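Student: dropping the sequence and predicted coords here.
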Amino acid sequence: MANILVIDDSRLIAHVAKNMLTARGHEVTVATNGEEGLEAVATIKPDLILLDLIMPGMDGYAVCEKIKGSPATADIPVIMLTSKAETADKVRGLEAGASDYVTKPFEEGELVARVNTHLRIKELYESLQETNRQLQELANRDGLTGLYNHRYFQDAMTKDFQRAMRYHESLSCVLCDIDFFKKFNDTYGHQTGDIVLSTLARIVEDSLRDTDLAARYGGEEFALVLYHTPAAAAFMVAERLRESVEQHEFIANDLSLSVTISVGVATYPHPDIPDHKTLIECADKALYKAKENGRNQVISF
């Protein structure tokens, strides 16, 4: 059941509300003033708050505004408890961010019904947020490999390069391309080619830190973003990846395949790299050089 916070300076009202809600299986915490209530909000992160409108010191309006003003607590529904029946007071409470109100003295049925309604709305909202998060994650992923897609990589590079410039951090871009990939499709079929791509994606993921980023750049080309990684360290990461691919046995439809990659590395800061587009272009130039030099090697810009 839900974790509910009651903020009310009337011990009688707080006791009655707690008994009513505890009987319904909820866990109820009581605070007797605004300051104590805000401390409880920060500590227990309640699912719902019952908030008295008129209290000495910090009143319910001010408490509600602080709760709604913090990103950490803004989504917690607040039901105001008020002995005032004037419309203006209710409107002021709703403008402060309250979701609803109950006039004191309240009936058990009304209080429980309003609490359950807003708990259900919160539950549905959180479910919708999670669904949207999952959909956004799917939109950012390549359907075959599960790595981030080209668009997400470009967006990330734009932001990451700006941060690297601002904080004087190292940022490395690695582009790798499967050598002679066309022969896998032409000789064994596109299904085998897809297995090679998916297998390589797993090797790429395993070679990186959790904080780094891997994406399918396009076709048989993959992109890596290495954060706080200077040029020498980025070359070592790329070389380890190249060796891992060369040593791995790719199994596809009962076939054992040997796969190699060519890799280009570029790192900011560099006198010839003023922006993220140039960083990617320089990594691409290094990749082209690696292929031109005979493939299955790492070249740094």
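Tutor: Yep, that arrived. Residues are numbered from 1 along each chain as shown.
Student: when you work out contacts or count neighbours from here on, use the C-alpha atoms and nothing else.
Tutor: Fine.
Student: in the helix ranked longest in the chain, what's buried?
Tutor: Counting residues, the longest helix found in the chain (DSSP state H) is helix 108-139. Neighbour counts over helix 108-139 (16 or more other Cα atoms under 10 Å) mark 111, 115, 118-119, 122 as buried.
Student: now do stretch 282-296
Tutor: By 16+ other Cα under 10 Å, the buried positions in stretch 282-296 come out as 282-291, 295-296.
Student: just these: which are in helices?
Tutor: Secondary structure from DSSP H places 282-291 of the buried residues of stretch 282-296 in helices.
Student: on that earlier part again, off-centre distance for the longest helix of the chain?
Tutor: Relative to its chain's centre, helix 108-139 lies at 19 Å (Cα atoms, centre = their mean, to the nearest Å).
Student: how near is residue 196 to residue 220?
Tutor: As judged by Cα to Cα, to the nearest Å, residue 196 and residue 220 stand 9 Å apart.
Student: of these two, which one has the most company?
Tutor: residue 196 (23 against 19; other Cα atoms under 10 Å).
Student: give me the number of residues near the closest residue to residue 297 other than its chain neighbours?
Tutor: Closest residue to residue 297 apart from its sequence neighbours, by Cα to Cα, 6 or more residues apart in numbering: residue 262 at 5.2 Å. For residue 262, the neighbour count with other Cα under 10 Å is 27.
Student: okay but residue 262 is in contact with residue 178, surely?
Tutor: Yes: between residue 262 and residue 178 there is a contact under Cα atoms under 8 Å: 6.6 Å.
Student: so which of the buried residues of helix 108-139 comes closest to residue 2?
Tutor: Of all the buried residues of helix 108-139, residue 119 has the smallest distance to residue 2: 7.7 Å, by Cα to Cα.
Student: this is the comparison structure:
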Amino acid sequence: MSARLLVVDDILANRRLMQAKLEAKYYSVLLAENGVEALKIAAEDQPDIILLDVMMPGMDGYEVCRRLKADPQTAHIPVVMLTALNETADRVRGLEAGADDFLTKPVDDFSLMARIGALNRYNAVAMELRKREANGMRAGALAEEEMQGLERGANILLIDSSSSSMQSIRDPLQDAGHRVLTLDEADKAADGRNSNLDIVLLGLSHQAFDPLRLCAHFRTTDATRALSIIVMATSADRELAAQALELGASDIIQTPVVAEELLARVATQTKRRRYVDILRRRVDRGLELSVVDQLTGLYNRRYMTNQLALWMKRASLGSQPLSVISVDIDHFKQVNDKYGHDAGDRVLVQFADRIRTNVRPKDIVCRPGGEEFLVIMPETTGDLAGRAAERIRKSVAAEPFELDDLGQQKLGVTVSAGVAAYAGEDDTVADMLRRADLALYEAKTAGRNRVTNIAA
């Protein structure tokens, strides 16, 4: 998978060398020689990944990274810091500045490409979700409650054959507010190894099992596919760790593990995983809002017409009956005028609940607009639909509607309904809806609070 990378280094020879390596792997490369130029290019060209040198005159890499992550335009771009510094404190400082990874110069080509591949996989998912969100519901920046969710302690599955190693890893994580489970504990827990987990910490070196096979298993199993996987390996197992990245691992931490770096990497992966989860929920919510009426939770006009067309086609192919009920609240305008629109909304919500209670699970209840409702009843004759409409009418009239939170103010409500049945292969959605509206009109002109059934 190709990508566009921004290489930031104040030394021309370093930039050119990195450019040659990346272009040999068919990556598109942008170059910047200082922090100011990097921030400008990142905002304007939106690279997929930024390879950022730390030691630069003026604005160093830590400050550049902080500014990138503070800007909503560039906060989503993964940053890999490259430096000759090899102290744990330097890695932790970079991760705390917002870096997604940290590589020490001279950079091993195999490790570099594996890291880029891992970030590319993350980018592919996050970018697709951002595009879908932008095309549907433009939610903007993360809400405050969503930000709090990013910072919440993680649920971590720890897999390592060494009990002493496990304890040295588990203690600092639990002290920091994370929940850590072993395989045995996860199996015994009520939630098991499901979507409640955020991260898998997987030992690579000196294990009694094949860690690469387990890594591949996590990535090919639906229940664990979305988990972040941090592999733990000694410096001697560098190639093994790079293979793990190619198989789908999200990050690497060198053993023996330093607590500060462990916590920083766990925080980064937790935020990344939850950011993708938030995007998925937003996309789902956007899709739902495109077909669902926000007030009542019923389907809207768009969904109604699409579903009615689909069921009419099925009815024509299978010679199955199909009916619709058009329902309208009597004198609803007077409710709004006398009691206010909040009270009117309460009536609409309660009315939607009563319709749902009095139809079958396979019936499709819609609110095309205002006080108008429509029920699509697959495989149902006009007579049966008429009985259902009468059941709805009686349910509405049987008990008054509450107009306030305390239920102290109540109002009797009635409805009128019209029923139409599918008339055969020459029938259209518009014709069927027109007949249902005509039946509803006849019910209203006949005195309201009644059902009229027009034979097809």
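Tutor: Received, thanks. Computed from a predicted model, the values in this text were never measured in an experiment.
Student: for the ones in helices among the buried residues of stretch 282-296 of structure 1, give me TSV that also has distance to residue 85 of structure 1.
Tutor: Formatted as TSV, those follow (distance: Cα to Cα, whole Å):
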residue	distance to residue 85 of structure 1
282	69
283	69
284	70
285	73
286	74
287	73
288	76
289	78
290	78
291	79
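Student: and the two most separated of the residues you listed?
Tutor: 282 and 291 (14.4 Å).
Student: could you tell me where stretch 65-73 of structure 2 falls in structure 1?
Tutor: Under TM-score structural alignment, stretch 65-73 of structure 2 corresponds to no residues of structure 1.
Student: can you find the partner of residue 2 of structure 1 in structure 2?
Tutor: Using TM-score structural alignment, residue 2 of structure 1 sits opposite residue 154 in structure 2.
Student: er, residue 115 of structure 1 I mean
Tutor: When structure 2 is aligned by TM-score structural alignment, residue 115 of structure 1 is paired with residue 266.
Student: how close does that match sit to residue 397 of structure 2?
Tutor: Between residue 266 of structure 2 and residue 397 of structure 2 the distance is 58 Å, computed by Cα to Cα.
Student: residue 313 of structure 2 too?
Tutor: Applying Cα to Cα to residue 313 of structure 2 and residue 397 of structure 2 gives a distance of 35 Å.
Student: residue 410 of structure 2 too?
Tutor: 13 Å.
Student: what count of nearby residues applies to the aligned partner of residue 225 of structure 2 in structure 1?
Tutor: Alignment note: residue 225 of structure 2 maps to residue 74 in structure 1; criterion TM-score structural alignment. Residue 74 of structure 1 has 15 neighbours, counted by other Cα under 10 Å.
Student: and if you look at residue 37 of structure 2?
Tutor: Neighbour count of residue 37 of structure 2, defined by other Cα under 10 Å: 12.
Student: from residue 6 of structure 2, how far out is it?
Tutor: Look at residue 37 of structure 2 and residue 6 of structure 2: by Cα to Cα, they are 11 Å apart.
Student: list the contacts for the spatially most central residue of structure 2?
Tutor: Centroid-nearest residue in structure 2: residue 280, 1.2 Å away (criterion: Cα atoms, centre = their mean). Residue 280 of structure 2 sits next to residue 129 when contact means Cα atoms under 8 Å, 6 or more residues apart in numbering.
Student: again, but for residue 21 of structure 1
Tutor: 27-28, 112.
Student: surely residue 252 of structure 1 meets residue 189?
Tutor: No: when contacts are counted by Cα under 8 Å, residue 252 of structure 1 is not listed as touching residue 189 (10.5 Å).
Student: which one of the two is surrounded by more residues?
Tutor: Remark: of residue 252 of structure 1 and residue 189, residue 252 carries more neighbours, 16 against 12, as counted by other Cα under 10 Å.
Student: could you measure the more buried one against residue 9 of structure 1, distance?
Tutor: Separation of residue 252 of structure 1 from residue 9 of structure 1 (Cα to Cα) stands at 71 Å.
Student: and for residue 251 of structure 1?
Tutor: With distances defined as Cα to Cα, the gap from residue 251 of structure 1 to residue 9 of structure 1 amounts to 70 Å.
Student: more neighbours: which of these two?
Tutor: Under the neighbour definition other Cα under 10 Å, residue 251 of structure 1 and residue 9 were set side by side, and residue 9 has more, 19 against 14.
Student: from the rest of the structure, what touches stretch 387-398 of structure 2?
Tutor: Stretch 387-398 of structure 2 is contacted from outside by 325, 351, 354-355, 358-359, 412-419, 449-451, using Cα under 8 Å, 6+ apart.
Student: just the buried residues of those.
Tutor: Buried, going by 16+ other Cα under 10 Å: 325, 351, 355, 359, 413-419, 449-451, out of the contacts of stretch 387-398 of structure 2.
Student: filter those residues down to the ones in helices?
Tutor: In this view, those that belong to helices under DSSP H are 351, 355.
Student: as TSV, the buried ones among the contacts of stretch 387-398 of structure 2 with distance to residue 30 of structure 2 would be great.
Tutor: Output for these, formatted as TSV (distance: Cα to Cα, whole Å):
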residue	distance to residue 30 of structure 2
325	61
351	59
355	59
359	60
413	67
414	68
415	66
416	67
417	65
418	65
419	65
449	71
450	71
451	70
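Student: state the pair within the buried ones among the contacts of stretch 387-398 of structure 2 that is farthest apart.
Tutor: 413 and 419 (20.1 Å).
Student: tell me where the stretch 301-450 of structure 2 has strands.
Tutor: Secondary structure of the stretch 301-450 of structure 2 (DSSP state E, counting those that start in this stretch): strands at 322-329, 364-369, 372-378, 401-402, 410-411, 415-421.
Student: between those strands, which one is closest to residue 32 of structure 2.
Tutor: When the strands of the stretch 301-450 of structure 2 are compared for distance to residue 32 of structure 2 using Cα to Cα, the nearest one is strand 364-369, at 54.7 Å.
Student: list of residues touching the closest one?
Tutor: By Cα under 8 Å, 6+ apart, the list of residues contacting strand 364-369 of structure 2 reads 293, 296, 298-302, 304, 355-356, 373-377.
Student: just stretch 227-238 of structure 2 next, same as before
Tutor: So stretch 227-238 of structure 2 is contacted by 111, 197-205, 215, 218, 241, 244, 248-257, 269-270, 273 (Cα under 8 Å, 6+ apart).
Student: ok, now stretch 259-266 of structure 1?
Tutor: With Cα under 8 Å, 6+ apart, stretch 259-266 of structure 1 has contacts from 172-179, 231, 234-235, 238, 242, 245-246, 248, 250, 279-280, 282-291, 295-301.
Student: nice, that's everything, thank you.
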